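>>> need a 3D model of the sequence below.
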Amino acid sequence: MDPELEAFIPLVPLPDFSDPVTERKKLAERVAAGPAPDITGLEIEDRMVPADPDVPVRIYRPRQAQGAVIWLHGGGCVMGDLDTEHPWASRIAQVSGAVVISVAYRLAPENPFPAALDDAFAVLAWAAARAGEVGAEPDRIAIAGHSGGGGLAAALALRARDQGGPPIRFQLLHQPGLDDRQETWSARHFTDTPSSNRHNVTTSWGHYLGSTPASTPYAVAARAEDLSGLPPAFIATAEFDPNRDEDIAYALRLLQAGVPVELHQWPGTFHGSQVIASAEVSKRQIAELGDVLRRALAPGKS
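From the prediction side, this is the model:
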């Protein structure tokens, strides 16, 4: 473990996804009690995207914004909202220089698959149709997410490809949850890792899928048979994370399908450790995310 990160482990809570409703309240309280994020240089606006039901979003507009990013928060698709994601989403907007559209998709177990994916798809379609209003061009929209949100982003790319959705310039998958089967080495062995472990990953998949078979198209990105024709991808993994090996396997499958992929495995890190912003490795991680998105959304890129 990176020594700077290791010192913070006693302060990193491990949520119990067996009771996500209670954990949501604890997360909201922790974020509310923490320092307010630096939002220098950002114009921030809350909107409702018309859908059934409407989807709340928070839009972060940097000065001289370049492109737009649909941002899907982490939390195993059972936790998180616009307020708890506010510090992370605002930082992504600052380091990338892109308009960030943070999505408050519906959460399981109250709203299992496909509710969250439907919400994400609706926001993608809305952002493309209202690109000028949002502050971007319709051909310069990326999708991105952390953890459960990363898995949603991967599924969103598949659905947009198959169902004639708006063109997606790029997909950024940060420590994504991609495979419910939990058969990889990291999924089987990381039972006591900080922030996320096998129990929570397995439990959150159960909440998200509900009674839906995991083989249902777009329910589990790693179960998709055809990964060709997807947007270029950047995948970041953490060394001590149950998701690690399934993320690496997905990157390899994308490469084999002819999709341009950049894979960065961060040694000494754990799931979500980038929120420990004072650590040198976290500073490097966040700077890299900004650089990746700036390059992907640059004018003239295809």
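
>>> C-alpha only now, for contacts and for neighbours.
Noted.

>>> tell me how far stretch 134-148 lies from the chain's centre.
Centroid displacement of stretch 134-148 relative to its chain, using Cα atoms, centre = their mean, to the nearest Å, is 11 Å.

>>> let me see the ranges of the helices in the stretch 201-302 of the chain.
Applying DSSP state H, counting those that start in this stretch to the stretch 201-302 of the chain gives helices spanning 244-256, 280-296.

>>> let me have those helices in TSV, adding mean neighbour count and distance to L5 as columns.
TSV is the format used below for the helices of the stretch 201-302 of the chain (neighbours: other Cα atoms under 10 Å; distance: least, Cα to Cα, whole Å):
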stretch	mean neighbour count	distance to L5
helix 244-256	19	18
helix 280-296	17	9
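
>>> three-state assignment of the residue lying closest to H86 once chain neighbours are set aside?
Leaving aside its sequence neighbours, H86 sits nearest to P37 (Cα to Cα, 6 or more residues apart in numbering; 7.8 Å). Following DSSP: H, G, I helix; E, B strand; the rest coil, the label given to P37 is coil.

>>> how about this one, so we can line them up?
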Amino acid sequence: MTTARPALDPELRALLTDMPLMTELSPEVLAHLRQLPSTPLEPLLADRQVDRREVSVPAEDGTSIPLSVFSPSHIDRTAGAPCVYWIHGGGMIIGDRFAQIDLPLEWLDAFGAVVVSVDYRLAPEATGTALVDDCYQGLLWVAAHAEELGIDPARIVVAGASAGGGLAAGLTLLARDRGTPAIAAQMLICPMLDHRNTSTSSRQYSAGHGVWTREMNEFAWRAVLGDLSGDEVPEYVSPALAADLSGLPTTFIDTGSAEVFRDEDTDYATRIWEAGGQAELHVWAGGFHGFDTMYPQAHISATARRTRTDWLARVLSHAGPDEAGPVPPATPPQ
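Prediction:
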């Protein structure tokens, strides 16, 4: 029986025609992917007036966790800039702190935001809560050094894409439950939220259908969970398990209609509303997983990226003390 599924956006479908897609994940494929060069940073910084600083913070077990801090040159450290704490994607098995960094750098341009990107450890070498704990330790460092960084601690936004979106959701739950640090908002871009992989959309986008398929998702989650059985999985690892989504900061979630994570993402937004929280949800018709980073020139991609920036402008204008001053108008991505 043929499985029905939403069609791809016509422009994206045409662009995807010439893209060789990965068909499977295995230990051998993972080893190959990890040998590929990381995102070249220099072209992204060349035309920006940005100061870059590299620091490291200790994980709970003492492992060194690298952070990259990108600050607008000539930042007024007395004014209190917003901060975007960025968590990269890659299924929690590949990638580094420079992956998808073009997204938060747009917010550095638009708002004068300080961007901090965390290099959490990857599965299967790190499993369970180790990854989200790494992200938490990095966020604690940012909050503790807010004055030094020129950051308004009341305007820290946690953001991430794909696996980074799932880790951002888990991190926000963790910060809520521990009572610190304060998070003004969370931006979850096509987040990876549910290890169970049982939704309709996960069945629609199985092998041969999609950039990130059900089978790839299963491989990644097995790597992350390690020896954990189903009833032992913490909600900070798989945020869809959280029974209580109350008390979360205002949330942005977007996803494509033509991707594995569509249903778990829309369900997460619905459950935030059920708990009395505020969430803005966008399901981009015909969007596949990661469409806006793979093909930023497509009309749907530009619209999605502009929509996030517009939302962030609204959020930042209402967060923090009045003396922080107005947020500059968002500059549309070029």
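
>>> where does the TM-score land?
In this superposition the chains share a TM-score of 0.91, using TM-score structural alignment, normalised by the length of the first structure; 299 aligned residues with a Cα RMSD of 2.2 Å.

>>> tally of neighbours for the residue nearest to H86 of the first structure?
Each residue near P37 of the first structure was counted by other Cα atoms under 10 Å, and the total is 12.

>>> map it onto the second structure.
Under the alignment (TM-score structural alignment), P37 of the first structure pairs with L44 in the second structure.

>>> in the stretch 51-200 of the second structure, which spans are helices?
102-111, 130-144, 146-149, 163-178, 200-204.

>>> related to what we said a few turns ago, how about the helices of the stretch 201-302 of the first structure in JSON lines, adding distance to S211 of the first structure?
Below are those laid out as JSON lines (distance: least, Cα to Cα, whole Å):
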{"stretch": "helix 244-256", "distance to S211 of the first structure": "23"}
{"stretch": "helix 280-296", "distance to S211 of the first structure": "35"}
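
>>> quick one: closest of those to I59 of the first structure.
For I59 of the first structure, the closest of those is helix 280-296, at 16.6 Å, according to Cα to Cα.

>>> tell me, the closest one lands on which residues of the second structure?
Under TM-score structural alignment, the counterpart of helix 280-296 of the first structure in the second structure spans residues 299-315.

>>> wait, the match of P37 of the first structure touches D102, no?
Yes: the criterion here is Cα atoms under 8 Å, and L44 of the second structure meets it with D102 at 6.9 Å.

>>> quick one: the strands in the stretch 1-150 of the second structure, in order.
Under the criterion DSSP state E, counting those that start in this stretch, strands of the stretch 1-150 of the second structure are mapped to 50-58, 64-72, 81-87, 114-118.

>>> give me whichever of those strands is most buried.
Of all the strands of the stretch 1-150 of the second structure, strand 81-87 has the most neighbours on average by mean count of other Cα atoms under 10 Å, namely a mean of 29.

>>> superposed on the first structure, what's the mean shift for it?
In this overlay with the first structure, the average offset of strand 81-87 of the second structure from its partner residues is 1.1 Å by mean Cα distance after the TM-score superposition for the first structure.

>>> helices or strands next to that strand in the packing?
If contacts are counted by 3 or more Cα pairs under 8 Å, 6 or more residues apart in numbering; DSSP states H and E, strand 81-87 of the second structure sits against helix 102-111, strand 114-118, strand 151-161, helix 163-178.

>>> just the angle between it and helix 163-178, please?
120 degrees (axes from the mean of the first three to the mean of the last three Cα atoms, to 10 degrees).

>>> what residues in the first structure pair up with strand 81-87 of the second structure?
Going by TM-score structural alignment: strand 81-87 of the second structure matches residues 66-72.

>>> need the longest strand for the first structure.
For the first structure, the strand with the greatest residue count under DSSP state E is strand 261-270.

>>> residue range for that one in the second structure?
Aligned by TM-score structural alignment, strand 261-270 of the first structure falls on residues 279-288 of the second structure.

>>> so which bits of that stretch are buried?
Across stretch 279-288 of the second structure, burial judged by 16 or more other Cα atoms under 10 Å covers A279, E280, L281, H282, V283, W284, G286, G287, F288.

>>> so what's the gap between it and the chain middle?
Centroid displacement of stretch 279-288 of the second structure relative to its chain, using Cα atoms, centre = their mean, is 15 Å.

>>> circling back: could the helices and strands packed on strand 81-87 of the second structure be laid out in a markdown table, adding distance to S68 of the second structure?
Below are those laid out as a markdown table (distance: least, Cα to Cα, whole Å):
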| stretch | distance to S68 of the second structure |
| --- | --- |
| helix 102-111 | 12 |
| strand 114-118 | 5 |
| strand 151-161 | 15 |
| helix 163-178 | 16 |
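
>>> so D2 of the first structure touches S273, yeah?
No: if you go by Cα under 8 Å, D2 of the first structure and S273 don't touch, sitting 10.2 Å apart.

>>> more neighbours: which of the two?
Taking neighbours as other Cα under 10 Å, D2 of the first structure and S273 compare with S273 leading, 22 against 13.

>>> quick check: that one touching L5?
Yes: contact between S273 of the first structure and L5 holds when scored by Cα under 8 Å: they sit 7.1 Å apart.
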